[in-house]
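> Below are the sequence and a predicted model for it; my questions follow.
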Amino acid sequence: MVIDGKSIAKEIRDKIKSEIMQNNYKPHLAIVMAGNDEASKIYANTKVKACKSVGIDANVFYFDEDEEKKYIAKLEELNNDTNVHGIMVEMPLPLSFNKQRTYDIIDPYKDVDCISTYNMGRLFAGNPLYIPCTPNAILYILKNLNIDFTGKHAVVVGRSDILGKPVAKLMLDLNMTVTQCHSKTIDLEKYTRQADVLILAVGKRNLVNGDMIKDGVILVDAGITEYDGKIFGDCDFDSVERHCHYITPVPGGVGPVTTSMVLLNTLEAYKNAIKNTYRERS
């Protein structure tokens, strides 16, 4: 069965919009990006459109690749702006930027994608302020299936700090046994064929095909690759679909739910602000 990410995303957004309207909330998200990556500009504008659809104010600040100092100054300015409740760094950052320093400048209570060392530490300690948006989207999709995942074998392909590693942690929280694969894994198929839940988070088209999975697997494809003007995930969808109990398509699967998680975290950041919790560091 193909999971309809757009339908799930709409359900989340409807709840967010209702809460904002009922309470007359005024959340504000700032998106900061550097460079001229056209896909990133599209993603940023998509987030702005989604924000406005639920009553969240949002704007994008653009910088050139050689404007790291100005970029950092803007982040610091946004940290101190009480009218801004969420800050999001639009990926990818230019190679010349010091990525971790950039992430760690963001006020943790405004870090709605959970990319700072502080917030990632809280996540792995089991006491998160926010859950990173794409991992949280994957978690939400799985929970929405109403399946008991206790004892299931989850295989995560990908080990990035902002997706592969945190989503593996979230699968552990569902009481699954987790195997994490990556670019140096020998005989990837050996592991993907064992998966009850297979999560792809690499960004490599056709990385996994139908011969590499077992029947009845739940496959969540969070990979994104642009090829010949089209968007693809990490799996060869046509060859794997018939083997899957559930599968997320690309596009239309994890992506729309991830955008909704941006909205949800921004709302949570706003509620943190109105509860005067900004400077608490538990």
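Arrived safely, thanks for sending.
> C-alpha only now, for contacts and for neighbours.
OK.
> what's the spacing between Thr277 and Lys271?
Remark: distance between Thr277 and Lys271 (Cα to Cα, to the nearest Å) = 9 Å.
> residues making contact with stretch 79-88?
For stretch 79-88, contacts defined as Cα atoms under 8 Å, 6 or more residues apart in numbering pick out 27-32, 78, 106-107, 109-113, 265-266, 269-270, 273.
> Among these, which ones are in helices?
Among the contacts of stretch 79-88, the members falling in helices (DSSP state H) are 78, 265-266, 269-270, 273.
> Let me have the residues you listed in TSV, adding distance to Glu226 and neighbour count as columns.
Output for these, formatted as TSV (distance: Cα to Cα, whole Å; neighbours: other Cα atoms under 10 Å):
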residue	distance to Glu226	neighbour count
Leu78	32	21
Asn265	27	24
Thr266	28	29
Ala269	32	28
Tyr270	34	25
Ala273	38	20
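> The structure to be compared is supplied as follows:
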Amino acid sequence: MTAIILDGLALSQKIKNELSEKVREYKKKGSCPKLATVLVGNDPASRVYVNLKKKDSEIIGIDYEEYYFEDISEKDLLALIDELNSRKDINGILVQMPLPNHIDSNTILERIDPLKDVDGFSPINVGRILLKLSDLFPCTPKGVVKILDEYKIPIEGSDITIINRSNIIGKPLAAMLINMGATVTVVHSKTKNIKEKTRNADIVIVGVGKVDFLTADMIKEKAVVVDVGITRSEEGIVGDVKFDEVSKKASYITPVPGGVGPMTRAMLLENLILCYQKQKDCAR
């Protein structure tokens, strides 16, 4: 048996085409969504991510504004966010993480208007997820759920193990899946016998940043495997799953690259459109 590939790249293109059509309709009515991104420091990976977001924005036709600082104080960054919050022409604000050590990330995320929080990291938006009140979700968890839904992989009633407890992936994803009727186990570096937890799961979602971390003996036959991990190697971008052997045992599997990564970027654009529409509704 060879697993069916969960093609996030193809799905992301389909979603971007749909969003492009929405943007064209908005422009016919005289308006256009606008995304503002903020990058602080010289982290090469962050620069790559911001450039990709700019490219995606151009592809679907939305307006884009970028702010780059080699260095900035927390006070001045908060002042910039206040300005962007107040501007009616800015519909989404994205502050690229990680930030330098002298800036508190939580303070910055708390300052972003929840209606412009395209990353879905605002404490208010995360709290609304827990209470099942939100339709604005962090991009990677949202991308994972979209892939499962596209391939009609059942979530309700499934046993799902997430190997990640981060604030941007594991925690919000666990809440989303619980709200959809799954039984969720979250494991991490302090968990005893991770293999025991993953072997009992219908769906295994892994994001630890370790090449070949998830091996075939860690899953049951016909499990669904979603790889959220990204590691840059000499061969290119690789994930956390030992793909060649796991794909022979799983029923469905995401590749890296071409799986969750493109979906994360597409979900950012979808969140921007959602924020734009919410702001228009509030203005009525």
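Yes, it's here. Since this is a predicted model, take the numbers as computed values, not measurements.
> Need the TM-score between these chains.
After superposition, the two chains reach a TM-score (TM-score structural alignment, normalised by the length of the first structure) of 0.94; 278 aligned residues with a Cα RMSD of 1.6 Å.
> Looking at Thr277 and Lys271 of the first structure, which is more packed in?
Using other Cα atoms under 10 Å as the criterion, Thr277 of the first structure and Lys271 rank with Lys271 on top: 16 against 12.
> which residue in the second structure lines up with the more buried one?
When the second structure is aligned by TM-score structural alignment, Lys271 of the first structure is paired with Gln277.
> How are the helices of the first structure distributed by residue range?
Taking DSSP H, the helices of the first structure run over residues 5-23, 38-54, 68-80, 99-105, 117-124, 133-143, 164-173, 188-192, 237-240, 254-274.
> right, and those - which one's nearest Lys230 of the first structure?
Nearest of the helices of the first structure to Lys230 of the first structure, taken as Cα to Cα: helix 38-54 at 11.5 Å.
> related to what we said a few turns ago, check the gap between the match of Lys271 of the first structure and Lys34 of the second structure for me.
Per Cα to Cα, Gln277 of the second structure is found 12 Å from Lys34 of the second structure.
> Same question for Lys195 of the second structure.
The gap separating Lys195 of the second structure from Lys34 of the second structure is 45 Å, by Cα to Cα.
> So those two - more neighbours on which side?
Lys34 (20 against 15).
> OK, contacts around the more buried one?
Shown in contact with Lys34 of the second structure (Cα under 8 Å, 6+ apart): 62-65, 89-92, 272.
> Which residue in the second structure occupies the aligned position of Ile115 of the first structure?
In the second structure, the residue paired with Ile115 of the first structure is Phe121, using TM-score structural alignment.
> Distance of the match of Lys271 of the first structure relative to Asn91 of the second structure?
9 Å.
> For ChimeraX, what selects the buried ones among the contacts of Lys34 of the second structure?
If you want just the buried ones from the contacts of Lys34 of the second structure in ChimeraX, going by 16 or more other Cα atoms under 10 Å, the selection is:
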select :62,63,64,89,90,91,92,272
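> which of the contacts of Lys34 of the second structure map to contacts in the first structure?
Contacts conserved in the first structure for the contacts of Lys34 of the second structure, using both residues aligned by TM-score structural alignment, their matches' Cα atoms under 8 Å: 62-64, 89-92, 272.
> Format the ones in helices among the contacts of stretch 79-88 of the first structure as a markdown table; extra columns: distance to Leu142 of the first structure.
Output for these, formatted as a markdown table (distance: Cα to Cα, whole Å):
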| residue | distance to Leu142 of the first structure |
| --- | --- |
| Leu78 | 34 |
| Asn265 | 19 |
| Thr266 | 22 |
| Ala269 | 24 |
| Tyr270 | 27 |
| Ala273 | 30 |
